[in-house]
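**Q** Kindly return the folded structure for what I paste below:
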Amino acid sequence: MLFSIVIPTYNRKPILEKCIQALENQVITDSNLISDYEIIIVDDGSTDETISWLKQKAFPHLRWFQQDHQGPATARNLGVEKANGEIIVFIDSDLVVTETFLQAHAHALNSSIDRAFTYGRVINTSNFENPTAEPYKLTDFSAAYFATGNVAIHRQWLEKAGLFDPQFQLYGWEDLELGVRLKKLGLKLIKCPDAVGYHWHPPFSLEQLPRLIQQEIDRGKMGVVFYEKHPTWEVKMMIQMTIFHRLLWGILSGGGRLNEKTMSPLLQWLINQGKPQLALEIARIFLNWYNVQAVSGKIPLSKP
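**A** Modelled structure (predicted):
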């Protein structure tokens, strides 16, 4: 079967180079399962040098397309539309995979029931030079049902479910919302830990805080859209739309008094001590407060 790897990207040229090169280095040991593969990049209106770089490259498996900045949901839909494969693999453009990545997904799909998709392992790392050197950590565990950081699925199920909802133009939830519809079709998640991807992000710094805060606000707003489509208790828990979450993050953040301004000295001290990850985990206290505020309507939804 032909595998199509669909990757939306937005202003991620440096790590995108590593992402594509790792995919070009795939070792296919069973041609009965994978006849060939293609890499579909959809640039979501990048303003960096992504397009000029892509124009200069001639990777054998790569095809790429452009769209105005509309978010990953629309970009993935365009990628599926342009893809030729029977199997669609979704990863993010900041993921660097091992050389047996595709083969692992193919074996897991082949040994599973018909109504299934495979979910690989994602390991978070800040090591840009050698991202695949990072060991698996307990914090890398994910209980998500359908997350597009590392997933492979038969194209027919995506089309039957209706692909991604383009309402999700801001950050968050477009993949899990599609997962709700896939679950209604009876699809089963098959864990595939041998399909490993290393999710790179730069070490935490205070300069990232405005972007991270906006990301949490956007996630909260898109969570409201998610709940409006699927008004269930399960979705409420996922998006933190409960009194418990408001109380939890309200208490931990002192009602918002512990924020990016008041906590910056502590966070910078931890960063200076070589503990940026710990600083980020502490920052999540007020980042989650922004999220639940947006979910509860304290930060109103505006048109993206």
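**Q** can we go C-alpha only for contacts and neighbour counts from here?
**A** OK.
**Q** pretty sure P202 is in contact with S126, am I right?
**A** Yes. The pair P202 / S126 is scored as a contact, 5.2 Å apart, by Cα atoms under 8 Å.
**Q** Of the two, which one has the most company?
**A** For P202 versus S126, neighbours defined as other Cα atoms under 10 Å are more numerous around S126 (16 against 11).
**Q** My guess is that one contacts A133. True?
**A** No. Using Cα under 8 Å, S126 is not in contact with A133; the gap is 10.4 Å.
**Q** let's see this one next to it:
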Amino acid sequence: MKVSVLIPMYNAEIYISATIENVLKQTWSDLEVIIVDDGSTDNSYALAKKYESENVHIYRQDNKGASAARNLALEKSTGELIQYLDADDLLSFNKIEAQVKLYTKINDKNAIIASGILLFDGDVMETICIPHRQMSTNSYNKPVDLLIDICREKYIVQSSIWLMHRDLLTKVGGWNEQLTLNDDGEYFFRVVGQSSGVYFCSEGAVFYRNTPQSLSKQVSQKAIESQLLATQVMTQVVIRLENSKRVRAACVNFYMQYITRFHSDYYNERAAIEIKRLGFDINTFKKDTLYKIAYLILGQKLIKKLSEIYHKK
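**A** A predicted model of the protein is given here:
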């Protein structure tokens, strides 16, 4: 069963050679590598071209963003199963093989296979790898349960942990090319929402590089607007699966975590509207300076308290 490894690349000359070599050392041999250079201004494209072969294909586009690069990579791919991989991340050598074997055992095109994830900084062979908030070791026969847990901040959505059939992705549609922040979260919420279940593979893992230039660390106005749109879509996906009190409470928690992260009037005011639509009235936007200061100090405690009250089924 052929696996397509899809790698969007932008100014990744420091990492791209190691990432490509890492994929080529996978114990699962029936794979292809599709790399889309998103208008890099460094030496990334030239370095990647050195690896071009029958199974490694390099494409180039004007700078349109990672989502556009992933859409093009999927379009150019031919594998039955799809593995997304960021240009600065790595996979354990058995990661794909272990997931393919589990996928074959389940024998369901709508099933998703997930792996663990380890955070590292620098050289993976010389640094201490820290387990990240990864997928549960339990299977999720009901996709909504996983999405609720992510809204509750138990786990993360990271594009490289998943292995999926291309037919499932065709049903979901492409990456939203208007998003610059949490585009992966928005996309994989849609994927999980269309799936029949998510199964954790205990063998193999993703090595996620902690880089300061990561898009996930953006705090620009454009990034904040992207996060709001992504959060709106993600919560809608969960509610369509199950419109219940526990789901709406989890969605409120989702909005609240970004309120405390960004401290942005733009995000806060619009998030408050969404929270009210979910049936909650949380007034965090009073103009009084002392109130704002108190909220910034007590915000995390408030979120925890809300979670304890409203997450009860």
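**Q** Roughly how far does D165 of the first structure sit from V180 of the first structure?
**A** D165 of the first structure is 12 Å from V180 of the first structure, where distance means Cα to Cα, to the nearest Å.
**Q** Which strands or helices does the strand ranked longest in the first structure pack on?
**A** When the first structure is parsed with DSSP state E, its longest strand is strand 188-200. If you count contacts as 3 or more Cα pairs under 8 Å, 6 or more residues apart in numbering; DSSP states H and E, strand 188-200 of the first structure packs onto strand 95-97, helix 101-111, strand 116-125.
**Q** Any chance of those in TSV with mean neighbour count and distance to L280 of the first structure as columns?
**A** Converted to TSV, these look like this (neighbours: other Cα atoms under 10 Å; distance: least, Cα to Cα, whole Å):
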stretch	mean neighbour count	distance to L280 of the first structure
strand 95-97	28	20
helix 101-111	20	29
strand 116-125	24	13
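**Q** Put together a markdown table for these, with distance to S52 of the first structure on each row.
**A** Listed next are these as a markdown table, based on distance: least, Cα to Cα, whole Å:
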| stretch | distance to S52 of the first structure |
| --- | --- |
| strand 95-97 | 21 |
| helix 101-111 | 28 |
| strand 116-125 | 27 |
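**Q** Go through those and name the closest to Q208 of the first structure.
**A** Shortest distance between Q208 of the first structure and those, using Cα to Cα, is found for strand 116-125: 16.3 Å.
**Q** Kindly tell me how buried the nearest residue to L241 of the second structure once chain neighbours are set aside is, as a neighbour count.
**A** Setting aside the residues directly before and after it, L241 of the second structure is nearest to V144 in space (Cα to Cα, 6 or more residues apart in numbering), at 6.3 Å. Neighbour count of V144 of the second structure, defined by other Cα under 10 Å: 22.
**Q** Confirm that V144 of the second structure lies within a strand, as I assumed.
**A** No. Under DSSP: H, G, I helix; E, B strand; the rest coil, V144 of the second structure falls outside any strand and is assigned helix.
**Q** Which residue in the first structure aligns with it?
**A** In the first structure, no residue is paired with V144 of the second structure, using TM-score structural alignment.
**Q** Report the mean deviation for the longest strand of the first structure after fitting onto the second structure.
**A** The superposed strand 188-200 of the first structure is, by mean Cα distance after the TM-score superposition for the first structure, a mean 1.7 Å from where its aligned residues fall in the second structure.
**Q** Spit out the contact partners of the residue nearest to the spatial centre of the second structure.
**A** Nearest to the mean C-alpha position of the second structure, counting by Cα atoms, centre = their mean, stands Q158 at 3.2 Å. Contact analysis of Q158 of the second structure by Cα atoms under 8 Å, 6 or more residues apart in numbering lists 184-185.
**Q** where does the alignment partner in the first structure of it land in three-state SS?
**A** Counting by TM-score structural alignment, Q158 of the second structure corresponds to A147 in the first structure. Here A147 of the first structure is recorded as coil under three-state DSSP.
**Q** try Y136 of the first structure
**A** Strictly by three-state DSSP, Y136 of the first structure counts as coil.
**Q** what's the distance between the residue nearest to it when sequence neighbours are not counted and W200 of the first structure?
**A** The shortest distance from Y136 of the first structure to any residue other than its chain neighbours is 5.8 Å, reached at I123 (Cα to Cα, 6+ apart). Remark: distance between I123 of the first structure and W200 of the first structure (Cα to Cα) = 8 Å.
**Q** got it, and Q66 of the first structure?
**A** Separation of Q66 of the first structure from W200 of the first structure (Cα to Cα) stands at 23 Å.
**Q** same deal with M222 of the first structure?
**A** For M222 of the first structure relative to W200 of the first structure (Cα to Cα), the value is 24 Å.
**Q** In the second structure, which residue range corresponds to the longest strand of the first structure?
**A** Using TM-score structural alignment, strand 188-200 of the first structure pairs with 197-209 in the second structure.
**Q** next one: stretch 69-76 of the first structure
**A** On the second structure, the counterpart of stretch 69-76 of the first structure by TM-score structural alignment is residues 63-70.
**Q** ok, and what's touching that stretch?
**A** 6-10, 36-40, 61, 175-177, 179-180, 183.
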